[in-house]
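A.B. asks: What follows is a predicted structure for the sequence shown.
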Amino acid sequence: MSKHVDSYYAATANNKEDYPVLRQDLECDVCIVGAGFSGLSAGLHLAEQGFKVVILESVKVGFGATGRNGGQIVNSYSRDVDVIEKRYDKKTAQALCNMIFEGGDIIRQRIEQYNIDCDHRAGGLFTALNHKQFEALKHHKQNWERYGHTELTLLDGEELKSCVGTDVYQGGLLDMTGGHIHPLNLALGEAAAIVSLGGQIFEHSAVTRIEKGAKPVAHTEHGSVKAQYLLLAGNAYLGDLAPNVTNKAIPCGTQVIATEPLSQDLADELLPQRYCVEDCNYLLDYFRITADNRMLFGGGVVYGAREPASIEREIRPKMEKVFPQLQEIKLDYAWSGNFLLTYSRMPQFGHFSNNIYYLQGYSGHGVTCTHLAGKLLAEALQGNTERFDAFASLTHLAFPGGRHLQIPLTAMGAAYYNLRDKLAI
């Protein structure tokens, strides 16, 4: 049977045991397709409210982006306050912006409530490579403060050097409600919490077809689940199960490397406070020090989720540009994973046939937003639909170019913005 990709997270997972394969016909209140953060968050919120939950996972809990990402707790969405307030009506924008910090709060609450061992560290930095980006961070800080954020500190270039051992940045913004985690261990802890509340999880149980009706049925190779509600939470790994859900987003790949364990002195030189970092470029780099003192560094996007010929050749030069100190350091892990990109860069929540819901399209901001999404889904199934509907009301357009041209055209657009970043215009 398929396992996790060969990543640092899989190698250091707290629990490597398998959940069973579905080999029977079940009935429940809510059947969830996908055991990533979206499905786990929804499942845990629902189980806490007394719903009978069954989760069907095609491979392993956290197999997709959930178990492969940079592990950073980053507030808001892939489009932030300024874009949201310009793009949407006042009521919708207010509702969306009022929720931008909630996902991180949910993660911290889950860690504490269920005693999840996932190497949580507080503190995240946004770093500016030029004056234009630093001015944007000032605006960013003001926007978040308008919505009640009080734990932000703007750092000039010299102040930032006390947090990041490099000369490449001109300043940064420290968010102490940001931070980082071992994402796969967080997912495994949430899965265990669901089971402790009576929920059921089945791995290696891919859903092959959906039968619509008053009680939809999810069919697998060896069984089925009939439910009052069905939630599609496969995100970039949903495949062709529901084309009406996946036809307005494209899967994209991102790559991550992890070094051998660094000496304590070197780790302290690079990131003394152990804050995580992401820069302000359109195609951004992100990095952090793990609990066992490895540099974990990721960046770039491969549109269409193709595997690059060499992840090390793709990412290592980025790491060494920021940290020349790591030129002789050995890499122990290199992996890629897919996330789902929407044209608007806003997540896609909604439902069809009245009882089939979906959560997807976090566009690179999935760690926190998935946890918010699960809570909103649970609220909606309990009759409180206002906050879920704020997202469901958003218009989502398909990428231009149709099935054959949308990926190259999107890549061309990204190259344009990447050039603007390099030229600081």
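C.D. replies: Sure, I can see it. Numbering: from 1, shown residues only.
A.B. asks: make it CA atoms for all contacts and neighbour counts henceforth
C.D. replies: Will do.
A.B. asks: and the closest residue to residue 236 other than its chain neighbours, what does it touch?
C.D. replies: Using CA to CA, 6 or more residues apart in numbering and skipping residues adjacent in sequence, the residue nearest residue 236 is residue 340, 4.8 Å away. Residue 340 sits next to 235, 236, 249, 250, 251, 252, 360, 361, 362, 363, 364 when contact means CA atoms under 8 Å, 6 or more residues apart in numbering.
A.B. asks: Was I right to think the last one contacts residue 342?
C.D. replies: No - using CA atoms under 8 Å, residue 364 and residue 342 do not qualify as a contacting pair, with a distance of 9.9 Å.
A.B. asks: Any figure for the gap between residue 201 and residue 225?
C.D. replies: According to CA to CA, to the nearest Å, residue 201 stands 12 Å off from residue 225.
A.B. asks: Find the residues that touch each one of these two.
C.D. replies: residue 54.
A.B. asks: mind listing what's buried in the helix or strand the residue nearest to residue 236 falls within?
C.D. replies: Residue 340 belongs to strand 331-342 when elements are defined using DSSP states H and E. For strand 331-342, the neighbour count (16 or more other CA atoms under 10 Å) marks 331, 333, 334, 335, 336, 337, 338, 339, 340, 341, 342 as buried.
A.B. asks: wait, what's in contact with the nearest residue to the second one once chain neighbours are set aside?
C.D. replies: It stands for residue 333. Computed as CA to CA, 6+ apart, the closest residue to residue 333 that is not its neighbour in sequence is residue 258, at 5.1 Å. With CA under 8 Å, 6+ apart as the criterion, the residues that contact residue 258 are 8, 294, 295, 296, 297, 331, 332, 333, 334.
A.B. asks: also this one, for the comparison:
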Amino acid sequence: MSDPAHIASWYAQTLNDPCNRPRLNEAIEADVCVIGAGYTGLHTAIELADRGYSVVVLEAQRVGWGASGRNGGQVCTAYASGMDKIAGWLGQADAKRLFDLAEESKDVLRARIERFEIDCSLTWGYLLAANRPRELRECEEWAESAARDYGYEKLEVIRDAAAMRQLVDSPRYSSGLVDHGAGHLHPLNYCAGLARGAESLGVRIFEDSAAVAVERGEPIVVRTATGQVRANFAVAAGNAYLGGLLPELRSTIMPVGTYIGATPPLGEERARALLPHNHAVADLKFVLDYFRRSEDQRLLFGGRVSYSKLEPTNLRSSMRRAMLKVFPQLSDVQIDSAWGGFVGISRERTPELGRLTPNLYFAQGFSGQGVALTGIAGRVLAEAIAGQAERYDLFARLPHSSFPGGPLLRTPSLVLAMLWFRLQDLLP
């Protein structure tokens, strides 16, 4: 029997609803079986339940155990790839449609929090922080393109260090971009609230119930160690934690380790001095730092990535060193707790939605922006299952290539690629 407890983190310590759900110990039936009780699976379940489908969700550990309960909590705009690449792949008209879908994902998030009364400290305001001239140019170009090409006028360019210092009290940044339409929240409480909301609609969620086999056909059968679900449709929503359950999905996604540290409570005055407007902040490096204030006035500082699947040694010390480069005034502050996990990265840095058979769907590869984008993914998958595939087909047109190197060599090749990107981050 696996241990279904959440990993140790500040998120787990402040979880509002630590309830346990039963293991699946019998053979049951449903219209749809969803594999994974993270954001993608729960949004899909809610959308389907609203359409009158009976839904079962199978979770290998606990609700939100994977990336949905461990991430930086940032609600971002658009896609990690950048909109220019999407316009190059699909044309400007379809890029605009995809941008609008990304904005709809924020509406889904906002509406779900209100509908299900989810206490997850949703706060609007996001800052991209720059310290090189070319990063400022990137900010200016994106603000101009966002307004001109996508009708998004919520971006404010900050062009000098003094103005930046009023937003983030760090000597590291000289310019940046405020996104008034993005923000941050408590990711695990958000996920737990989605689960409660799904259950209020009749969705059955089973924890400690890993899917061990998927028997394709009509109906489809999803087996666990102690039970099974017969369903008309199945949705694989395990993302970076799906493992080898559906082998053909592994080549286009890479589980990438990312890490967060939390300071002890700093006190309201000191925490506010660091981030006076309570923005979530991320820099513009490929290997980026990101940080924000918590509800109890800690600094949550994220960064570091691992393509090798090995956790950095002395994680707390490593996170503290990174934090002090941004906030040297915290030299007397330790990292109270540190944790990490895997996010699913696609090679193109766009979500991959698809189906393996006519009744077996999947979604993966949100590439660090799943807090928002999973909401629209769940809606689009539910629409496709219900026979309305226009928006699903738009997502499915996004290109997704395999990572190089095959099963044995792709991790070493990506480690080498990461070294190259780290060197790029050092260039002016």
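C.D. replies: Everything's here; your move. If you're wondering where the values come from, they're calculated on a predicted model, not measured in any experiment.
A.B. asks: And the TM-score between them?
C.D. replies: Once superposed, chain against chain, the TM-score is 0.97 (TM-score structural alignment, normalised by the length of structure 1); 424 aligned residues with a CA RMSD of 1.3 Å.
A.B. asks: on that earlier part again, residue in structure 2 paired with the residue nearest to residue 236 of structure 1?
C.D. replies: When structure 2 is aligned by TM-score structural alignment, residue 340 of structure 1 is paired with residue 344.
A.B. asks: That match and residue 58 of structure 2, how far apart?
C.D. replies: 19 Å.
A.B. asks: what about the residue positioned nearest the centre of structure 1, distance to residue 256 of structure 1?
C.D. replies: Nearest to the mean C-alpha position of structure 1, counting by CA atoms, centre = their mean, stands residue 366 at 2.2 Å. Using CA to CA, residue 366 of structure 1 is found at 16 Å from residue 256 of structure 1.
A.B. asks: Residue 288 of structure 1 now?
C.D. replies: Applying CA to CA, the value for residue 288 of structure 1 to residue 256 of structure 1 is 11 Å.
A.B. asks: Common neighbours of these two, please.
C.D. replies: Contacts common to residue 288 of structure 1 and residue 256, judged by CA under 8 Å, 6+ apart, are 296, 297.
A.B. asks: what stretch of structure 2 lies opposite the lengthiest helix in structure 1 in the alignment?
C.D. replies: Scanning structure 1 for the longest helix, with DSSP state H as the assignment, gives helix 402-423. Using TM-score structural alignment, helix 402-423 of structure 1 corresponds to residues 406-427 of structure 2.
A.B. asks: same question, stretch 49-68 of structure 1
C.D. replies: Going by TM-score structural alignment: stretch 49-68 of structure 1 matches residues 51-70.
A.B. asks: Can you mark which positions in that stretch are buried?
C.D. replies: 53-70.
A.B. asks: Those residues in strands, which ones?
C.D. replies: The strands, defined by DSSP state E, take in 55, 56, 57, 58 from the buried residues of stretch 51-70 of structure 2.
A.B. asks: Helices along structure 1, start to end?
C.D. replies: 8-11, 37-48, 81-87, 90-97, 102-113, 131-146, 157-161, 183-196, 243-246, 264-270, 311-322, 366-381, 386-392, 402-423.
A.B. asks: in structure 2, what residues pair with the fifth one?
C.D. replies: Mapped onto structure 2 with TM-score structural alignment as the criterion, helix 102-113 of structure 1 occupies residues 104-115.
A.B. asks: average gap between the matching stretch and structure 1?
C.D. replies: Averaged over the aligned pairs, stretch 104-115 of structure 2 sits 1.4 Å from structure 1 after superposition, using mean CA distance after the TM-score superposition for structure 1.
A.B. asks: which residues are in contact with that stretch?
C.D. replies: With CA under 8 Å, 6+ apart as the criterion, stretch 104-115 of structure 2 contacts 75, 118, 119, 190, 193, 194, 372, 373, 374, 375, 376.
A.B. asks: and the two most separated of those residues?
C.D. replies: 119 and 376 (21.0 Å; CA to CA).
A.B. asks: quick one on the thing from earlier: among the helices of structure 1, which is nearest residue 303 of structure 1?
C.D. replies: Comparing those under CA to CA, the one sitting nearest is helix 402-423, at 6.0 Å.
A.B. asks: after superposition, how close is the closest one to structure 2?
C.D. replies: Mean for helix 402-423 of structure 1 is 1.8 Å (mean CA distance after the TM-score superposition for structure 1).
A.B. asks: I'd like to know how far residue 167 of structure 1 sits from residue 103 of structure 1.
C.D. replies: Distance from residue 167 of structure 1 to residue 103 of structure 1, by CA to CA: 32 Å.
A.B. asks: Which one of these two is surrounded by more residues?
C.D. replies: Taking neighbours as other CA atoms under 10 Å, residue 167 of structure 1 and residue 103 compare with residue 103 leading, 25 against 14.
A.B. asks: Who are the contact partners of the residue opposite residue 250 of structure 2 in structure 1 once aligned?
C.D. replies: If you follow residue 250 of structure 2 across to structure 1 using TM-score structural alignment, you land on residue 246. Residue 246 of structure 1 makes contact with 238, 239, 240, according to CA under 8 Å, 6+ apart.
A.B. asks: show me the contacts for the first one.
C.D. replies: By CA under 8 Å, 6+ apart, the contact set of residue 238 of structure 1 is 232, 246.
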